[in-house]
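S.K.: Below: sequence and its predicted model.
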Amino acid sequence: MTIAPARQVFRLPDLGEGLTEAEIIEWKVAVGDTVEIDQIVVDVETAKAVVEVPVPYAGTVVRLHAETGAVLAVGEPLIEVGPAAANAPTPAAAPDIDPAAARYREEEQAGSGNVLIGYGTGHTSGRRRRRRGPSRPAERNAADDRNVASDQTAADRQASGQTAADLQAAVPKAADLQASSRNAAGRNAAVPAPQSFSPAVEGKPSHPPRVISPLVRRIAREHGVDLAAVSPTGPRGVILRRDVEQAIADSRKPPEAPATPHGPQTTERIPLRGLRRAVADKLSRSRREIPDATTWVDVDATRLLEAKNALQQARPDLGIGLLAMLARICVDGLRRFPELNSSVDTDRSEIVRYGHVNLGFAAQTDRGLVVPVVRDAHLMTTAQLAAELTRLTGLARSGGLSPQALTGGTFTLNNYGVFGVDGSTPIINHPEAALLGVGRIIDRPWVVEGTVTARKITQLSLTFDHRVCDGGTAGGFLRYVADCVENPAILLADA
């Protein structure tokens, strides 16, 4: 007599980098679905990034321990997997397999590039190669409806997951959990065949929006589209690219005038979670622990812009922009003033001065302000810095940064001039000791060799930890940076 394996509860794993909790963003499976080892079952958002979580068990999903939007601590139950149902349909018996759904499932398994830190068995069985598709937009949209790829197992899982989720939503919440778990297989057997499902949705769906393609998620995120409000037109209720593009077009239509211009005012409470909470905690700690001071200077950036334009014309392939040149100047300044490339170990009452430069730079994304880190920036040329800044900026905007890419900085560069402001007194990125800010570059009257003329002027500000150095060192660093901005040829002296 063979004894069926007991249910196995998978708990939220340690996500690394000191992260203690995560928010459920999107479940990839529903109760009654069959899962394989290392299959991605949920997307969670930590204080660092959005992470795909694979399950280490194979079998049938009998319980999801948290709803979308819930926050779980590391070690709390996440998903419960039982033995595979004996009467589960085989792939050959699956009715009305939609080949387009199989293709979308394949795109989903290609992944977004996020890495789960401190957990995983390799993701060997849950990954597939992305299939090459049409390159032109019209062909891609048409392919959403007529792609003929075949993957019966994936399509059947899509269909059963959808109907199981719908059925589960209809079960009263007060029902006994054990009884509903024992009858899970029976409920699944009573689910209507997949071909009876209609993607047309009346009102708000009872399950999270079904998005298979990471590209569709990215487009929605970049344009601020709420996927829960998008009407799907794809097979099995999948949201396609054209659905998101239609939602974007609808959002750009001028809003109708309100019937009552002076309606009641409401107070909104927004949970402090994920990245926003991490930023709040870090900045609060910086203010509590670091006795910071700020010094600033106006500089003529005309020659720096001329040097940038000359480089872009002579070597457009290098992609050297203003931020890369400022990064190069910062690295050279830290070599001359290493006191600012440090941190304070309060437990041991020591100043830790680093022999390497891990340069952080502020990047604004849909999720908020993040600070990716260019590691070993002191070993890079200006062109290499430009390439790494471009790579990390792209990952930050797409939500693909791993937690390691956001930690370990020794100095931060903040170009807040992109927001149209002249100056700022920024908060130091704890536990670093200093941060250089750059304001907008605008035409202002400037005296050059006794003559007032229009020049490209910007303001540089340096916020520093007064424990690691005094004003003389901070002023020396800022003056050196200002001199390099006004005359970039200074960098060639020790190049």
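M.R.: Structure's in. What do you need?

S.K.: make it CA atoms for all contacts and neighbour counts henceforth
M.R.: OK.

S.K.: Next secondary structure element downstream of the longest strand anywhere in the chain?
M.R.: Counting by DSSP state E, the longest strand found in the chain is strand 451-465. Per DSSP states H and E, strand 451-465 leads on to helix 471-486 as the next helix or strand towards the C-terminus.

S.K.: For the stretch 201-350 of the chain, which segments count as strands?
M.R.: 292-300, 342-345, 350-353 (DSSP state E, counting those that start in this stretch).

S.K.: whoops, I mixed them up, the stretch 351-495 of the chain
M.R.: Taking DSSP E, counting those that start in this stretch to define them, one finds strands in the stretch 351-495 of the chain at 359-361, 363-365, 368-370, 373-374, 411-414, 434-438, 442-448, 451-465.

S.K.: Next up, a structure to set beside the first:
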Amino acid sequence: MTEKVFLLPDLGEGLTEAEIVQWRVAVGDTVTVDQTVVEVETAKAVVDVPCPYAGRVVALHGAEGEARPVGQPLITVAEPTAAADPAEPAGHAVYREEERAGSGNVLIGYGTGHGGSRRRRRPRLTPAGLSGAAGVAGSAGSPAATASGPAAVPALVISPIVRRLAREHGVDLTTVRGSGPGGVVRRADVVAAAGALTDAARVGAGGAAARLAAAPELPAAGQSPDPLAAGAPQHPGQAGPAPAGTQDVVIPLTGIRRAIADKLSRSRREIPEVTIWVDADASALLATRAAINAAVPDRPVSILALLARICLSGLRRYPQLNARVDTEGQRIIQSAGVHLGIAAQTDRGLVVPVLRDADRLTTAELAAELAATTTAARVGGLPPARLTGGTFTLNNYGVFGVDGSTPIINHPEAALLGVGRIVDKPWVVDGQLAVRKVTQLSLTFDHRVCDGGVAGGFLRHVADCVEQPALLIAAV
């Protein structure tokens, strides 16, 4: 047999390493061309890595939780000879010549360009919860099929953090009943399972269980507070007051969390940002959405989609905000198209998926693309390229139940529109006091690209369109 070593490929976007989240194969397993062999987390997203070789796995380079540099060995595969060896177990001996040669390409997240992709299917979420019975495989310790019986049903787990937590505390995820939507296993379920273990099976005779119980609660996968979902979970890196006698919770600043920290720190260092805000009566906007969805029930439009359409209208009128500052070239670059970023909170932290050329989409197309993009972001299904290159960001922080915020600009963009919760407030209408649906709009902008007149004009246009959606038609 000939051994082939598959190196961690170039991940693009300037990424130099990836953390191994979960191996999908073990030493001794037989793999085929383009089969997913490992799930890794980069500073941009969690992605599946397919192997370009077929054969038997003879070595896995790196343990789960370990960071591997690009270009270093990831997995070693022994390729069988063309002729069958009588001593080989069935299914291990002969492969097609093109399989033995490998696919010759390793494009992460999309297969390797040879034959059909064997990517693991991720569960898809809708605003109503989790749909479909397919799930993500559980921890590496889950039982596999043996000669004496069938494989156990894999646990439905979205978060790599939950899988890692289960492994650390010896919890078999296939035995855990998930309490999340559609049976998704949450951190609380792992905590309960760990507490049910006997003292002999616990790590540290109860000390580990105490630390586990003190860890912050993660939201169910269907409850991630992206712009399409209501409610806001506790941040996975945010720990509440610890009970007396417990130890500090240490959370490594790695992967996406580290990338977020670096980007926000750079934004605050480089950009002289200013925030302005205004209250707006959103009653007419809610009525407009209801009328659209009543007329076309098979293609529902969200409030977020209408807000995105309003942002695009404002950027058409004030293109100075759809820009970035080139500090090395000492120039301001206004983008030809609007690549709209949508801030979304996920189990792995804050991400900003990008809708390319959003200004070319109709309102219905915008709504559909927003729904698909935020759903994929929530389950970690977006490739790194979909999380970069934005020119303007829309942040619906109202899902956290707050009225206002002064968010940090998503570097290197020049502006960000924030939307607070929509609540009943007293409002003067035609000289009379009334109860209306009111929201607070805030615009944080880079003072290098424009002055207050431009920023104020943009925000006022947005507020006017929220209060009078008919202005969107007039602005076309």
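M.R.: The structure has been received and is ready for your questions. Only a predicted model underlies this, so the values are computations on that prediction, with no experimental measurement involved.

S.K.: Where in structure 2 does the longest strand of structure 1 fall?
M.R.: Per the alignment by TM-score structural alignment, strand 451-465 of structure 1 matches residues 432-446 in structure 2.

S.K.: For that stretch, which outside residues touch it?
M.R.: For stretch 432-446 of structure 2, contacts defined as CA atoms under 8 Å, 6 or more residues apart in numbering pick out 271-283, 321, 403-409, 414-428, 455, 459, 463.

S.K.: and the residues you listed, which are buried?
M.R.: Buried residues within these, counting neighbours by 16 or more other CA atoms under 10 Å: 271, 273-275, 277, 280-283, 321, 403-409, 414-423, 427, 455, 459, 463.

S.K.: Number of residues surrounding the aligned partner of residue 489 of structure 1 in structure 2?
M.R.: Matched by TM-score structural alignment, residue 489 of structure 1 corresponds to residue 470 in structure 2. Using other CA atoms under 10 Å, the number of residues around residue 470 of structure 2 comes to 14.

S.K.: Next, find the distance separating residue 470 of structure 2 from residue 288 of structure 2.
M.R.: Residue 470 of structure 2 sits 9 Å away from residue 288 of structure 2, going by CA to CA, to the nearest Å.

S.K.: what does residue 12 of structure 2 give?
M.R.: Per CA to CA, residue 12 of structure 2 is found 42 Å from residue 288 of structure 2.

S.K.: So for these two, which sits in the more crowded spot?
M.R.: Neighbours of residue 12 of structure 2 and residue 288, each counted by other CA under 10 Å, are more numerous for residue 288; the result is 18 against 11.

S.K.: quick one: contacts for that one?
M.R.: By CA under 8 Å, 6+ apart, residue 288 of structure 2 lies in contact with residue 469.

S.K.: Which residue of structure 1 sits opposite it in the alignment?
M.R.: By TM-score structural alignment, residue 288 of structure 2 lines up with residue 307.

S.K.: before we move on, the earlier item: would TSV of the strands of the stretch 201-350 of structure 1 with distance to residue 245 of structure 1 be doable?
M.R.: Shown next, in TSV, are the strands of the stretch 201-350 of structure 1 (distance: least, CA to CA, whole Å):
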stretch	distance to residue 245 of structure 1
strand 292-300	44
strand 342-345	47
strand 350-353	50
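
S.K.: what does residue 112 of structure 2 align to in structure 1?
M.R.: Using TM-score structural alignment, the equivalent of residue 112 of structure 2 in structure 1 is residue 121.

S.K.: go on, residue 331 of structure 2?
M.R.: Residue 331 of structure 2 maps onto residue 350 in structure 1, with residues paired by TM-score structural alignment.

S.K.: and that match, how many neighbours?
M.R.: Neighbourhood size, residue 350 of structure 1 [other CA under 10 Å]: 11.

S.K.: correct me, but it touches residue 467?
M.R.: No: the criterion here is CA atoms under 8 Å, and residue 350 of structure 1 misses it with residue 467 at 10.2 Å.
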